[in-house]
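Chemist: need a structure here:
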Amino acid sequence: MFTIVFYIFSSFLAFLDCKKFLIPNNILLTMSVMLITFGLLESKIYISSIILSLLVLLFFVVILLLNRTQILGGGDIKYMMVIALYLGVKPFAVFLVVTGLVQTFALLYKQILMKRRVAPMAPAMFISVAIVDMMIYFNIYPSLF
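Modeler: As a prediction, the model looks like this:
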């Protein structure tokens, strides 16, 4: 149920981000509560995941304070915190690399072919989580460490 909740909510958030460049707080809060509930029931959430989620918040707060012209929106940061809660520490490191690559290709596509300046980040993060989950399922990602 933990994984199902994450994928259902994430697909809805990716769709909303594509259409409206918006990640609603109430959906993120509901998703977080359900992930924590099912994660505790299924023993899939660890204290390290919660600490990682808070470290993601701290990192982006510092970045936003240092660079006030940052394009990254608050919804993307909160969604990344939920992803950190879902994935855990080691898979989150792989996720950061994969999402960087996916977002780069999405931006290139939007800028070169569609002549737009920005691209929604939630779909790229959602695709990256799916890739990392497949890497874990097929036992590919441990060879990266």
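Chemist: all contacts plus neighbour counts: C-alpha atoms, from now on.
Modeler: Will do.
Chemist: Residue 82 against residue 52, yeah?
Modeler: No. Judged on C-alpha atoms under 8 Å, residue 82 makes no contact with residue 52 at a distance of 10.0 Å.
Chemist: Another for comparison:
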Amino acid sequence: MTSTWKPRIVLFQCQWCLFSEADQKWVDTQRPRNVRLVKVPCTGRISPLYILNALQGGADGVLVSGCKPEMCHFKEGNLGARRQLDEFANFLEYAGLEEGRVHFAWLDVQERGRIQQELADMEARLVEMGPSERMKTRAPLKEGGLA
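Modeler: Sure thing, here's the model as predicted:
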């Protein structure tokens, strides 16, 4: 692994959690190239299968950013998402994925620059862990049997 390796991160972002126009502009146009953005109407709409798909598709980590519990536009969607993703994280750990590759961040609409810090912290954790190979999809099966 070279010192220039950048982990691939998928950011699932609630469309309501970044109130600051500057923060949203940074996410939309200036975020690092190794971060892929998936906007959702609410974190409560994220199926754990989307996260599994991101990890199998080559992501080294997944960050889910949602509104603070009392600030959810859909009342309790983010609380349901947090419970579901906590249980899913237990499954991923059981499957052999290191803890810390999937992270949920509550973002207060008044916190400026927090999304940048969350992504920087996640990237630092992932660099320390190294590339993820555990969940990535293997080569397709060959006709007539196992590869």
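Chemist: Any idea what the TM-score is?
Modeler: For this chain pair, the superposition-based TM-score is 0.31 by TM-score structural alignment, normalised by the length of the first structure; 86 aligned residues with a C-alpha RMSD of 5.3 Å.
Chemist: Compare neighbour counts for residue 82 and residue 52 of the first structure and give me the winner.
Modeler: residue 82 (25 against 21; other C-alpha atoms under 10 Å).
Chemist: quick one: which helix or strand includes that one?
Modeler: helix 74-87 (DSSP states H and E).
Chemist: Just the buried residues of the helix or strand following that helix, please?
Modeler: For helix 74-87 of the first structure, the following helix or strand on the C-terminal side (DSSP H and E) is helix 89-108. For helix 89-108 of the first structure, a neighbour-count test (16 or more other C-alpha atoms under 10 Å) marks 89, 91-92, 94-96, 98-99, 102-103, 106-108 as buried.
Chemist: next one: helix 89-108 of the first structure to chain centre, how far?
Modeler: Centroid displacement of helix 89-108 of the first structure relative to its chain, using C-alpha atoms, centre = their mean, to the nearest Å, is 9 Å.
Chemist: Which elements pack onto it?
Modeler: Where contact means 3 or more C-alpha pairs under 8 Å, 6 or more residues apart in numbering; DSSP states H and E, helix 89-108 of the first structure is packed against helix 47-66, helix 122-137.
Chemist: Between helix 74-87 and it, find me the angle.
Modeler: Relative orientation of helix 89-108 of the first structure versus helix 74-87 (axes from the mean of the first three to the mean of the last three C-alpha atoms, to 10 degrees): 140 degrees.
Chemist: can you tell me which residues contact the closest residue to residue 15 of the first structure other than its chain neighbours?
Modeler: What sits nearest to residue 15 of the first structure in space, not counting adjacent residues and going by C-alpha to C-alpha, 6 or more residues apart in numbering, is residue 123, at 7.4 Å. Residue 123 of the first structure is in contact with 11, 13, 14, 15, 17, 18, counting by C-alpha atoms under 8 Å, 6 or more residues apart in numbering.
Chemist: what about the fifth one, how many neighbours?
Modeler: Using other C-alpha under 10 Å, residue 17 of the first structure is surrounded by 20 other residues.
Chemist: can you give me the offset of the helix or strand hosting it from its chain's centre?
Modeler: According to DSSP H and E, residue 17 of the first structure maps onto helix 2-20. On the basis of C-alpha atoms, centre = their mean, helix 2-20 of the first structure is displaced by 10 Å from the centre of the chain it belongs to.
Chemist: Pull out the buried positions in the helix or strand following that helix.
Modeler: Next along the chain after helix 2-20 of the first structure, taking DSSP H and E as the criterion, comes helix 25-41. Residues 28, 31, 32, 34, 35, 36, 38, 39 are the ones in helix 25-41 of the first structure that count as buried (16+ other C-alpha under 10 Å).
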